[in-house]
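1. any chance you can model this:
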Amino acid sequence: MIPVEMPRYTSFKTLSDGSTGYYWTCPTRYRKRNCPYLSAALGVNLSQKDLHEAALIWNERLDGWLKEQSPFNEIDISKFGTVEWLVNSYLKHDAFLERVAEFSRPDYRRVLDRVCALEVTRSDTGTKARIGDAKVSNITVATATKIYTAFTEEGASRTAEKVVTYCKAMWKRMKPHHPEMFRQDTPNPWEGVTIKRRAKAVKGHVDRSVVYAYASKAVEKQRGELAAAAILAFEWLMRPSSIGAGYAAWTGYRGKSAPDKIIIGHRKTSERAEHPLEYVDEEGNVVELYADAERILKAIPQNGASIVCQRNGNLFGDGTRLSHEIRDFADKNGFADFTLDKARHGGMTELEESGLTEGQGRALSKHRTSGAYRGYAKDTEKRVLEATKRRFGIEDAPVDRTVSEQAFRTKKGQRSE
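-> The predicted model follows:
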């Protein structure tokens, strides 16, 4: 019996523990046309509302892709100069395609389509007007503020913030290409919208001891893929989406091209990171930098090309299946509230506790901006204590950290016994 009403392209199955898992799968006819969205795990024991919301994301992505593939998907010139025309132009323009990663593009389409569909009351006539039909030149700061307020009143504060961010970028990037369509008195009306402050939930973090205790338990229970995921998130600061999508391959771990490194990819920023696994000290000895992490990696089976994959070799994919399994295993094995996000945030916090400069931390995490990097490290007791000690000129016994440039050069193929 189907437990709930199933949205388009979704299915369910009973898992080994008796729970019900829900999945979204792209139809074969679209897979054959190279659709970038293949499948995703939506969650376990979902309510009707949660299932519809989880499936809606993937169905909207698929619908957006299908619309782009249609030979009849041309801009409606009868709406030339309107907000809807601007949105359609922007989403096809290099100003958008070269700056926004493919995985994030459906979210822009979803948010901007909601802006176009929004109806607001006109101050002059008191009638309702659809934003998508309004001329770009008629959008003032007051209008932009009305749009933002309409979303916040619906309780969608995060979406409201996205509306301002996406529209501000669209106005900025498209005005040089169509200057005659924009207001001259207010170059970018979205710059004048005041974003309301809201209490943002602070994500927690776990320290090194917890991460390795979790990983060891996962190896013991023959869930090596979960152990590897935790290590990749903590040590090499990978996002859960990058891990699940296979951005850490076995060929990048002590591969032929770099036998002394692990090479990973950061999906969100398209950055490639090469992390040294060892260095040569002044006496010529090879010093392993991630001995504990490598112990875990060497203990897990290679089920596929990716370090983290299912037992059948398939990736966990773009959905939340990997995160759900990480959390489910944690709950059943005494690691309350352990998540991949917390493991990564723990790694970022450790960078700051170690006293690294921001430049050094960003070199490891591959964050492009200071703002993005600074939000991860938590104000732990250790960080506060170290800051207080420095304030009063109290220093621990100095540690000789001077190592020559030659000492950090790795020897290809050399290993410690």
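2. please count neighbours and contacts with C-alpha atoms only from this point.
-> Noted.
3. which helix in this protein runs the most residues?
-> When the chain is parsed with DSSP state H, its longest helix is helix 48-69.
4. and for comparison, fold this next one:
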Amino acid sequence: MKGWPRYMIERRLASGEIAYYWRPRRRDIRAGFNLQAEPLGSDIGSAIARANELNRHLDSWRSSIGGVRSLDLQRGFGTLEWLFERYRRPDSLAWQKVSERSRPDYIRAFKLICALPRKSGGDVGTAPVKAIDARAADKIYQRLKEGPRGPRLRQAALCIALAARAWDVVARLYPKDVPALNPFRGVELTHGRGKRPAATREDAYALHNALIAAGEPHLAVAPLVCFEWLQRPENVIAGHLTWLDYKPASKPNSVRIEHHKTGALVWMPLSDSDGPFFPELSEHLDRLQRLGTPIVLMAPARKRKGRVLDPRPFLMREARKRVRQAADVAGLPPWLTLDACRHGGMTELADSDLTEEQEMSLSGHSTPDAKRRYVKRTDAQRLTAARKRRAWVQEQKTHESSNDGSSKSRNGTSVPD
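-> Here you go, the predicted model:
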């Protein structure tokens, strides 16, 4: 039709609705152009805008034949799926800052969003980013909240937060292709009331003993290190805690704890004149066989070509699997994980009535807000708060009584001139 973008066509569907498509010339495809026919949906405005984008890239490709092809000259350029892929590129500085432990959560969130079906056909991942506004983001969130097994408020909120982060990063790199106004910012989120339990000291040591009983003495180090020394589970499992960190010659009364997520380095004291601070953990480490430089290593149970394989660090999924199996055999609750142990250690700091500065000096957090996310509210904290409040009330009453007595004395005859 006159005035339409090149290669844009319309088709009437069986339902009677008009749908639009973009279809480049066959000779361009035979010559190696990767942007092939693409559905544009049923909204003519969005279809025209998308067809113009595709034509620009077709022209760019034609002008660069024989040169180095851009990674962006591929099917789906400018879609939401493309935006997430750009964010996750290996050379993306933003993606490099995402920890290895967190990356699967990002990938899962992006897949959940992209897999949502669209009324016009296809899925949300194929929608042009310029067609996604605030209303569309709200609709995406509402659909994410209902999972196949019921409400999933936490997962839906995470999806929106990560989508917003990816949008900001890619919009800065592709200002002509991604709108600066982020539709995922400002979505009204519904937060559930449920919270993940934090392990008590008894829970952490029960998981430690369960792993020993399961024949995993090295993996049994992890629950106690997470609880007592507050190191993140992924750092312990990956082998970042080494024998060189434990009682080194330069500091024989300390252990070096490095938090790779924040870069913080904490020298945790092990004892003072009154005795050890972590007697059970120190005793376990002192008698533990040293399989290699990392403290937590997996001893292979099989042989290859007649020789036993060397011990190696656990994969996180393998470590979690073995922790879960040991916990199940011991009859421990399903929520008791290595993360729960670390959260429990953080909560015990708060129960101990330490100042925030003291807590952060042990946990390695750089800000109070980051530290507070891991602390659970407990009866011990409420009891300490109630005692302090009552002591303050008594102090005020004593002070008021003293002032009243002084005033009466000054108004009576017993006060000399």
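5. if we can go back for a sec, just give me how far the following helix or strand past the longest helix of structure 1 sits from the chain centre.
-> The first helix or strand that comes after helix 48-69 of structure 1 along the chain, using DSSP states H and E, is helix 83-92. Computed by C-alpha atoms, centre = their mean, to the nearest Å, the chain-centroid distance of helix 83-92 of structure 1 equals 25 Å.
6. then stretch 273-290 of structure 2?
-> Per C-alpha atoms, centre = their mean, the centroid offset for stretch 273-290 of structure 2 relative to its chain is 32 Å.
7. burial measure for residue 49 of structure 2, as a count.
-> Residue 49 of structure 2 is flanked by 15 other residues according to other C-alpha atoms under 10 Å.
8. roughly how far does it sit from residue 130 of structure 2?
-> Taking C-alpha to C-alpha, to the nearest Å as the measure, residue 49 of structure 2 and residue 130 of structure 2 are separated by 8 Å.
9. now residue 63 of structure 2
-> 25 Å.
10. same drill for the two, tell me which one is more crowded.
-> residue 130 (15 against 10).
11. the more buried one belongs to a helix, doesn't it?
-> Yes. Assigned with DSSP: H, G, I helix; E, B strand; the rest coil, residue 130 of structure 2 falls within a helix.
12. what do we get in structure 1 for it?
-> In structure 1, the residue matched to residue 130 of structure 2 (TM-score structural alignment) is residue 137.
13. do residue 140 of structure 2 as well
-> So residue 140 of structure 2 corresponds to residue 147, using TM-score structural alignment.
14. which SS class is that match?
-> From three-state DSSP, the assignment for residue 147 of structure 1 is helix.
15. can you check the one 3 residues further on too?
-> Recorded secondary structure, residue 150 of structure 1: helix (three-state DSSP).
16. pull the number of nearby residues for it.
-> 18.
17. and it, how far from residue 246 of structure 1?
-> 39 Å.
18. cool, residue 373 of structure 1 as well?
-> For residue 373 of structure 1 relative to residue 246 of structure 1 (C-alpha to C-alpha), the value is 23 Å.
19. for residue 59 of structure 1, same thing?
-> 23 Å.
20. and the helices in the stretch 151-300 of structure 2, which stretches?
-> 153-173, 201-213, 221-224, 233-237, 279-286 (DSSP state H, counting those that start in this stretch).
21. now the last one and helix 201-213, what's the angle there?
-> Using axes from the mean of the first three to the mean of the last three C-alpha atoms, to 10 degrees, the direction of helix 279-286 of structure 2 lies 20 degrees away from that of helix 201-213.
22. which residues in structure 1 does the next helix or strand after helix 279-286 of structure 2 align to?
-> Next helix or strand after helix 279-286 of structure 2 toward the C-terminus (DSSP H and E): strand 303-304. The counterpart of strand 303-304 of structure 2 in structure 1, using TM-score structural alignment, is absent.
23. let me see the contact set for the equivalent of residue 389 of structure 2 over in structure 1.
-> Matched by TM-score structural alignment, residue 389 of structure 2 corresponds to residue 391 in structure 1. Contacts for residue 391 of structure 1 (C-alpha atoms under 8 Å, 6 or more residues apart in numbering) come out as none.
24. follow-up on the earlier one: and residue 373 and residue 246 of structure 1? Which one has more around it.
-> Counted by other C-alpha under 10 Å, residue 373 of structure 1 and residue 246 do not tie: residue 246 has more neighbours, with 23 against 17.
25. what does that one align to in structure 2?
-> Using TM-score structural alignment, residue 246 of structure 1 lines up with residue 239 in structure 2.
26. how about that match, nearest residue that isn't a chain neighbour?
-> Nearest residue to residue 239 of structure 2, sequence neighbours excluded (C-alpha to C-alpha, 6 or more residues apart in numbering): residue 294, at 4.8 Å.
27. burial of the one you found, as a residue count?
-> Neighbours of residue 294 of structure 2 using other C-alpha under 10 Å come to 20.
28. about what we covered before: pretty sure the match of residue 130 of structure 2 sits against residue 181.
-> Yes. When contacts are counted by C-alpha atoms under 8 Å, residue 137 of structure 1 is listed as touching residue 181 (5.9 Å).
29. now the strands for structure 1?
-> 10-14, 20-25, 39-44, 119-121, 128-130, 261-266, 271-276, 278-280, 286-288 (DSSP state E).
30. same list (these) but as CSV, adding mean neighbour count and distance to residue 345 of structure 1.
-> Shown next, in CSV, are the strands of structure 1 (neighbours: other C-alpha atoms under 10 Å; distance: least, C-alpha to C-alpha, whole Å):
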stretch, mean neighbour count, distance to residue 345 of structure 1
strand 10-14, 16, 32
strand 20-25, 19, 28
strand 39-44, 22, 23
strand 119-121, 15, 40
strand 128-130, 14, 42
strand 261-266, 21, 15
strand 271-276, 16, 18
strand 278-280, 21, 24
strand 286-288, 17, 24
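31. re earlier: distance check, the match of residue 246 of structure 1 against residue 207 of structure 2.
-> Taken as C-alpha to C-alpha, the span from residue 239 of structure 2 to residue 207 of structure 2 is 20 Å.
32. again, but for residue 147 of structure 2
-> 31 Å.
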